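S.K.: Dropping a prediction and its sequence here:
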Amino acid sequence: MENAIRKPEAAEDCLHVTSEIGRLRSVLLHRPGPEVENLTPDLLARLLFDDIPYLEVAQSEHDYFASVLQGNGVEVLYLEQLAAEALTDDRVKVEFIRQFIAEAGVENDRLRCALADYFTGFDNPSLITQMMAGVRRDELSSYPNSTLSDRVHDGYPFICDPMPNLYFTRDPFATIGNGITLNHMRTQTRNRETLFAQTIFAHHPRFQGAHIPCWFQREESTSLEGGDELILNDKVLAIGISQRTDAASVEKVCQRLFADQVSFETVLAFHIPASRAFMHLDTVFTMVDYDKFTIHAGIEGPLTVYAMTPWRDRTGAVRLQIEPLQQKLETILERYLDRKVMLIRCGQGDPIHAAREQWNDGANTLAIAPGEVVVYSRNHVTNKILESYGIRLHVIPSSELSRGRGGPRCMSMPLVRDDA
């Protein structure tokens, strides 16, 4: 891994994303680590997995992914490295440990104190790795099971659960313009992930002195996840109302963006079925070129789109105008993007190919430039279709990474893109 401490020359160099397809310059990844080895069949549902990836192969596949990005001029930063570097002094480290323990579901004071002592003994990189991996009960063997709570929970193997979803860096926060949404995740399992982003933006030297607007806070009472946030251009956002993102969260983001008078003029709220198979908007819909999108045909029938635009009342307060859009999706996109568009259907719309390849994220592409995307090798039907439309593909191996139900876009959080 390269040294992540590189002070950008100007604040806007820290974060700048006004497009899904502008040439990618800087991206945040997380290389799968020992947290994946702490998955067991009994914990799959609790930790939001359907299967257990083989870590050694998953890491090899992820390294290939990173090398493709780096080979195309993208600066690759790693969540685990930035988080360790953000613990810039003892005060920051102590507060970070305190907050992590508070959100890990540790129930009694003696155990919290023992866990704090345990964490304090690690250097910063080892601390971050251990937190992500989770803490097994046998790793705190010196702690006596003296309370009723200890004895009742003695059969559960973890004091702090592992965080295997971390390699999907798209979700805990999202870059919009020169700001972020610091997300409140749907489940407690994933909401702890946002602590790392919060600490990085508050304390990492890379971001010191930069004014970073926050369009959403992790303390919100409603959920928002980055896989539901797509930036169609510098004036139009698409945000999914999904299994993981609430309609109220979409309204909050709109209010704050419009109140700050940034360039965005319209938010298209895509209401997709609340399904594990669909999960986020980007599992069924991504942008691959100025006028081309991947889509899973299975959402087109039940999809409802609302256009949200600002207006100001007599006091100057920003209000939202909400317009249900009844047209076909192509027509809606053409209206707001002011160009003809083409929807490229995952698996060519075939009910067998489409269902299988959408499950393995055939519609979840990562654009590194207009008309140039990273895709999973296993989605060969959709990949051939994309190529037939002139899309340049960077194909990466995917047998183990795909077991977490996320594709190349899910595994990457762009920090800086060129304007498209």
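M.R.: Perfect, I can see it now. This structure is a prediction, so every number in the text was calculated from the model and none was measured.
S.K.: only C-alpha atoms for contact and neighbour calcs from this point on.
M.R.: Fine.
S.K.: so where does residue 263 fall, helix or strand?
M.R.: Secondary structure assignment for residue 263, by DSSP states H and E: no helix or strand.
S.K.: let's bring in a second model and compare:
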Amino acid sequence: MAIQVKSEIGKLRQVMLHRPDKELEHLVPDDLERLLFDDIPYLKTAQNEHDLFAGIMRGQGVEVVYLEDLIAEVLKENRELKDQFIRQFIEEGNVVDERMRDYLFAYLNEIQDAKELVLKLMSGVRAGELKVRTKRPLVDLIKTDNQFILDPIPNLYFTRDPFACIGNGVSLNRMYSRTRRRETLFGKYVLENHPNFAGQTPFYYKREFPYAIEGGDILNLSNQVLAVGISQRTTAEAIELLAQNIFADETSEIETILALDIPAIRAFMHLDTVCTQVDYDKFTIHPGILGTLRIFEIRKGDKKGELKVAETNSSLEEVLASHLKLDSVTLIQCGGKDRIASEREQWNDGSNTLCIEPGKVVVYDRNYVTNQILRDNGVIVLEMASSELSRGRGGPRCMSMPLVRELIITP
């Protein structure tokens, strides 16, 4: 089975990462806001931290695969597909000038090694690398060699967002920001063409759909219940369309989708920055959302394509316990009852944990207050260094795409 993710806590067997590369070195201060960064990570340290992250998972028996390797394997064996991928990548890179598109295609197509090509596409292409003139006199005088013809894609190490595994299928997402939309091309070509996935993976959402949705907002609570955040980067319209497609798939076990309306601000960004599951009956939570949270239950309607939607007046604890068929759940507050610690550690993704198996999580070491509270609640905490990776505003869950988890056996 290509993909099997029916919970947030089932023992992790296979995960997809992207090891950050030169795309981070191609960040410059003037482009930070446009490329969705607040600061410039130091690449060497970021890579060392990311290698430690992968090493922690391998030490727990998890198979780690890399996005850059999967797409390289796809392009290596199919010249026609390689040409198609390059042209689509250029087209979606907002290269308007037709001659420049041709120059770019020729330059990229000359790269014979598939992995080298993939890394170049991720890191961006500067005008000086092409060594050509546009034959447009003003443009040639104005454009400098250091200007990017194709922007770098520095957010790629957050592999959670471009697509989301749901049961045995995927949501291939339409990213909120134009800056990140090319990221989903890698997932598209892997899922449609790699022998491990091609023809085996239902699509519940497609990147061509008009409404924004991102993987950080999608949590698999059980084989029957999915939670999706209505957030800064995921719209209610997208959730309706996702729900219709899931309910239309007779092989899907999902019966209920919980839509959680969280504040649409950058500090909260995605559902998984304020809420993640760490054990059968335990969740991390940022207390800042509790006073504003609205929860909607979505079920299949009586007619084809119809949805039944109802807002619940129950608390988050009650909703989670009910849908997980538990007597109660524990919400572990990020930073505890200290408001300063809570806001600081939430900004550094203290609530963004990656569960390796029930009661065992990978977290950033810098969130020491929250990490100790997790330990006090019986959770095994595997800490990773995070001085540079955290500058991208995403934690261990954001940086990982589980592909296979063991099925949950209720204790």
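M.R.: Perfect, I can see it now. Fair warning: this is a prediction, and the values are worked out from it, not measured in the lab.
S.K.: TM-score for the pair, please.
M.R.: Once superposed, the chains reach a TM-score of 0.96 (TM-score structural alignment, normalised by the length of structure 2), with 404 aligned residues with a CA RMSD of 1.3 Å.
S.K.: Tell me which stretches of the stretch 1-150 of structure 1 form helices.
M.R.: Residue ranges of the helices in the stretch 1-150 of structure 1, as given by DSSP state H, counting those that start in this stretch, are 11-14, 34-37, 55-71, 79-86, 90-102, 109-120, 124-133, 148-152.
S.K.: out of the ones you listed, nearest to residue 393 of structure 1?
M.R.: Closest to residue 393 of structure 1 of these is helix 55-71 (CA to CA; 11.0 Å).
S.K.: The closest one vs structure 2, average distance?
M.R.: Aligned to structure 2 and superposed, helix 55-71 of structure 1 gives a mean residue distance of 0.3 Å (mean CA distance after the TM-score superposition for structure 1).
S.K.: residues near the residue mapped onto residue 92 of structure 1 from structure 2, how many?
M.R.: With TM-score structural alignment defining the correspondence, residue 92 of structure 1 maps onto residue 81 in structure 2. The number of residues packed near residue 81 of structure 2 is 15, by other CA atoms under 10 Å.
S.K.: contacting residues around residue 81 of structure 2?
M.R.: Neighbouring residues of residue 81 of structure 2 by CA atoms under 8 Å, 6 or more residues apart in numbering: residue 75.
S.K.: ditto for the one 10 residues further on
M.R.: For residue 91 of structure 2, the set of contacting residues under the criterion of CA under 8 Å, 6+ apart consists of residue 101.
S.K.: Per the alignment, it pairs with which residue of structure 1?
M.R.: Residue 91 of structure 2 maps onto residue 102 in structure 1, by TM-score structural alignment.
S.K.: One more: residue 376 of structure 2?
M.R.: Under the alignment (TM-score structural alignment), residue 376 of structure 2 maps onto residue 388 of structure 1.
S.K.: Find me the equivalent region of stretch 43-62 of structure 2 in structure 1.
M.R.: Against structure 1, stretch 43-62 of structure 2 falls on residues 55-74 (TM-score structural alignment).
S.K.: tell me which residues in the matching stretch are buried?
M.R.: By neighbour count on 16 or more other CA atoms under 10 Å, the buried set for stretch 55-74 of structure 1 is 55, 58-62, 65-66, 68-69, 74.
S.K.: any chance of those residues in JSON lines, plus distance to residue 342 of structure 1?
M.R.: Shown next, in JSON lines, are the buried residues of stretch 55-74 of structure 1 (distance: CA to CA, whole Å):
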{"residue": "55", "distance to residue 342 of structure 1": "38"}
{"residue": "58", "distance to residue 342 of structure 1": "33"}
{"residue": "59", "distance to residue 342 of structure 1": "35"}
{"residue": "60", "distance to residue 342 of structure 1": "35"}
{"residue": "61", "distance to residue 342 of structure 1": "31"}
{"residue": "62", "distance to residue 342 of structure 1": "31"}
{"residue": "65", "distance to residue 342 of structure 1": "27"}
{"residue": "66", "distance to residue 342 of structure 1": "29"}
{"residue": "68", "distance to residue 342 of structure 1": "27"}
{"residue": "69", "distance to residue 342 of structure 1": "26"}
{"residue": "74", "distance to residue 342 of structure 1": "28"}
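S.K.: Good, we can wrap up now.
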